[in-house]
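Novice: predicted model and sequence below, questions to follow.
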Amino acid sequence: MTSHVDDRPVTIVTGGGRGIGRAIAERLAADGHDLLLTWRERLDEAEAVAEHCRAAGARVELLQLDLADLDRVADVVPEAVRRFGRVTGLVNNAGITGRIGPFLEGSIEESELVFRINVLAPMALCRAAIAHMATDLGGAGGSIVNISSGAATHGAPNTYIPYAASKAALNIMTTGLAKEFGPVGVRVNTVSPGTTRTEIHAAAGRPNAPDERAGNIPMRRPGEPHEIAGAVAYLLSDDASYTSGADILIAGGK
């Protein structure tokens, strides 16, 4: 007999300890998901998210992970399967922008790190997740959501062109995966936030960026993490059972 626990979706969320990742984790816990959350630093914040999600009834496991370590990244899905028995969903949320500034002031070394974390790590995670989920390989199907950016469509001139390019690469990977693996039960979609109030801007050297950009956004404000989380929850739900290869832009009309 299948237990109630066995019926619950099991979702991996990278960068689940703060910002958009935290909002996604808390929303999914409220929607009945069990979770494996990766974090890189600030364990206390990750543990606070885990406790909040457990209070909502979720089983939650934490896994420290540096996405630049691709060998370690490849072990995440097998580790989640070991802990939970299966994986039904993956949210590639964690990423970096690199320093905000003109293109010529950046370095190839920093751009290489941006692509390693924003493209190659999600690629490795998708490969492992699809190998587990695909029905032709013995899986039960599943859903992947890649967190991209509105910058992928406008290029982010004078701001972070390498970041925009990495997110454009993530978008086209989503398109290809959705087409290749739709026939074997794996849906792959993208959510593209516009300017959102998170710490990623401070890490890039411009903590006030969300409010500075508000005047150029039709809704005249930055987004909030929970507004991104709702779209992710939809794409992982049965309501999106016929949705694959989509990109939901959440950018206040921009």
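Specialist: Thanks, I have it.

Novice: all contacts plus neighbour counts: C-alpha atoms, from now on.
Specialist: OK.

Novice: is it true that Leu37 lies in a strand?
Specialist: Yes - the assignment for Leu37 by DSSP: H, G, I helix; E, B strand; the rest coil puts it in a strand.

Novice: okay, now it: neighbour count?
Specialist: 27 (other Cα atoms under 10 Å).

Novice: then the one 3 residues further on?
Specialist: Other residues within reach of Arg40, judged by other Cα under 10 Å, total 16.

Novice: you'd agree it is up against Leu65?
Specialist: Yes - the pair Arg40 / Leu65 is scored as a contact, 5.1 Å apart, by Cα atoms under 8 Å.

Novice: and the strands in the stretch 101-250 of the chain?
Specialist: 142-147, 186-193, 247-250 (DSSP state E, counting those that start in this stretch).

Novice: same list, those strands, but as CSV with mean neighbour count please.
Specialist: What follows is the strands of the stretch 101-250 of the chain, written out as CSV (neighbours: other Cα atoms under 10 Å):
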stretch, mean neighbour count
strand 142-147, 26
strand 186-193, 26
strand 247-250, 19
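
Novice: minimum distance to Ile100: which of those strands has it?
Specialist: Closest to Ile100 of the strands of the stretch 101-250 of the chain is strand 186-193 (Cα to Cα; 17.3 Å).

Novice: which helices and strands sit right next to that closest one?
Specialist: Here strand 186-193 touches strand 142-147, helix 161-181, helix 225-236, strand 247-250, going by 3 or more Cα pairs under 8 Å, 6 or more residues apart in numbering; DSSP states H and E.

Novice: against that first model, consider the following:
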Amino acid sequence: MSETTRNPVMIVTGGSKGIGAAISRAAGAAGYRVALTYKHDAEGAEAVGRDIERAGGKALVVKADVAVEADIVALFQAVDSAFGAPDVLVNNAGGVGRLGRVEAIEAAMLAELLAINVTGTFLCCREAVRRMSTRSGGRGGVIVNLSSLAATLGGAGEWVHYAATKGAIDSLTIGLAREVGAEGIRVVAVAPGLIETGLHAAAGAPDRLSRLGPGVPLGRAGKASEVAAAVMWLASPAAAYITAAIVPVGGGR
């Protein structure tokens, strides 16, 4: 298959559930060869992989903890072997920690959250740039980071710790975009607001969607598929002149 007709390659970290699963399925339906990662949920990841294959795409399911540098390096090496260099990296894997005020935060939990949300995303970007950059002989590409509206809202009373990690992602997105823009790489972020996923229950607030949803200007929580649609557009040629941008998907919140 020639370079002009080859199916593009997308890596989606944390692709076994929620927003990551929706992005992976959307990519498969669009004809991507998708490498998706999971940390614990092998069954969920394999189910997403099967959906991708049924939709006509190709799937590679990789167990990887983005808080571990060796796992990130091994992920990209596995993609190199199976599909070749990625065209799109979606840094979706992340955590929120427990809900709580800043005065209740413990150093160990904060260190774990920073390792997943910030260091892991940074190192995935590093590996992608090494492969995508025209400066290194690559063909260019797109990096889409998952930020959050919490980065600008602040998360007061709930998760300032999580919001701070996503503020770091916003800075990474803008800085990296300006660093590698002339090397054929666009770097953008999507900032979801209140989205229907298991994240809220995992953080200890299973009623958060029903409690906050009516206060969103559009009157409801969003769907993972709506975030996926924004990611897919940003990764496409339709967004070819967009970089260093953080796109809110939050219903006006």
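Specialist: On my side now, so go ahead. Keep in mind that what you see is a predicted model, and the values were worked out from it rather than measured.

Novice: that older thread, could you dump the strands of the stretch 101-250 of structure 1 into JSON lines and include distance to Arg18 of structure 1?
Specialist: Listed next are these as JSON lines, based on distance: least, Cα to Cα, whole Å:
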{"stretch": "strand 142-147", "distance to Arg18 of structure 1": "15"}
{"stretch": "strand 186-193", "distance to Arg18 of structure 1": "16"}
{"stretch": "strand 247-250", "distance to Arg18 of structure 1": "19"}
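
Novice: closest one to Asp136 of structure 1 among these?
Specialist: That would be, of the strands of the stretch 101-250 of structure 1 and by Cα to Cα, strand 186-193, which comes in at 10.6 Å.

Novice: and that closest one, how far from structure 2 on average?
Specialist: Compared with structure 2 after fitting, strand 186-193 of structure 1 deviates on average by 0.3 Å (mean Cα distance after the TM-score superposition for structure 1).

Novice: ok, back up a step: looking at the helices and strands packed on strand 186-193 of structure 1, which is buried most?
Specialist: Across those, averaging neighbours per residue (mean count of other Cα atoms under 10 Å) puts strand 142-147 on top, at a mean of 26.

Novice: count of residues packed around the residue lying closest to Gly89 of structure 1 once chain neighbours are set aside?
Specialist: Spatial nearest neighbour of Gly89 of structure 1, chain neighbours left out: Thr11 (4.3 Å); criterion: Cα to Cα, 6 or more residues apart in numbering. Neighbour count of Thr11 of structure 1, defined by other Cα under 10 Å: 28.

Novice: downstream of the strand or helix carrying Thr11 of structure 1, the next helix or strand is which one?
Specialist: Element membership for Thr11 of structure 1 (DSSP states H and E) is strand 10-13. Going down the chain from strand 10-13 of structure 1, the next helix or strand is helix 19-30, by DSSP H and E.

Novice: after superposing, tell me the mean distance of that following helix to structure 2.
Specialist: Looks like 0.6 Å for helix 19-30 of structure 1 (mean Cα distance after the TM-score superposition for structure 1).

Novice: okay, the angle between that helix and strand 186-193?
Specialist: 130 degrees (axes from the mean of the first three to the mean of the last three Cα atoms, to 10 degrees).

Novice: for helix 19-30 of structure 1, which positions count as buried?
Specialist: Gly19, Ile20, Gly21, Arg22, Ala23, Ile24, Ala25, Glu26, Arg27, Leu28, Ala29, Ala30 (16 or more other Cα atoms under 10 Å).

Novice: can I get the residues you listed in CSV including distance to Val91 of structure 1?
Specialist: Shown next, in CSV, are the buried residues of helix 19-30 of structure 1 (distance: Cα to Cα, whole Å):
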residue, distance to Val91 of structure 1
Gly19, 14
Ile20, 11
Gly21, 9
Arg22, 12
Ala23, 12
Ile24, 9
Ala25, 10
Glu26, 13
Arg27, 13
Leu28, 11
Ala29, 14
Ala30, 16
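
Novice: ok, so of the residues you listed, who is nearest Ser3 of structure 1?
Specialist: Ala29 (18.2 Å).
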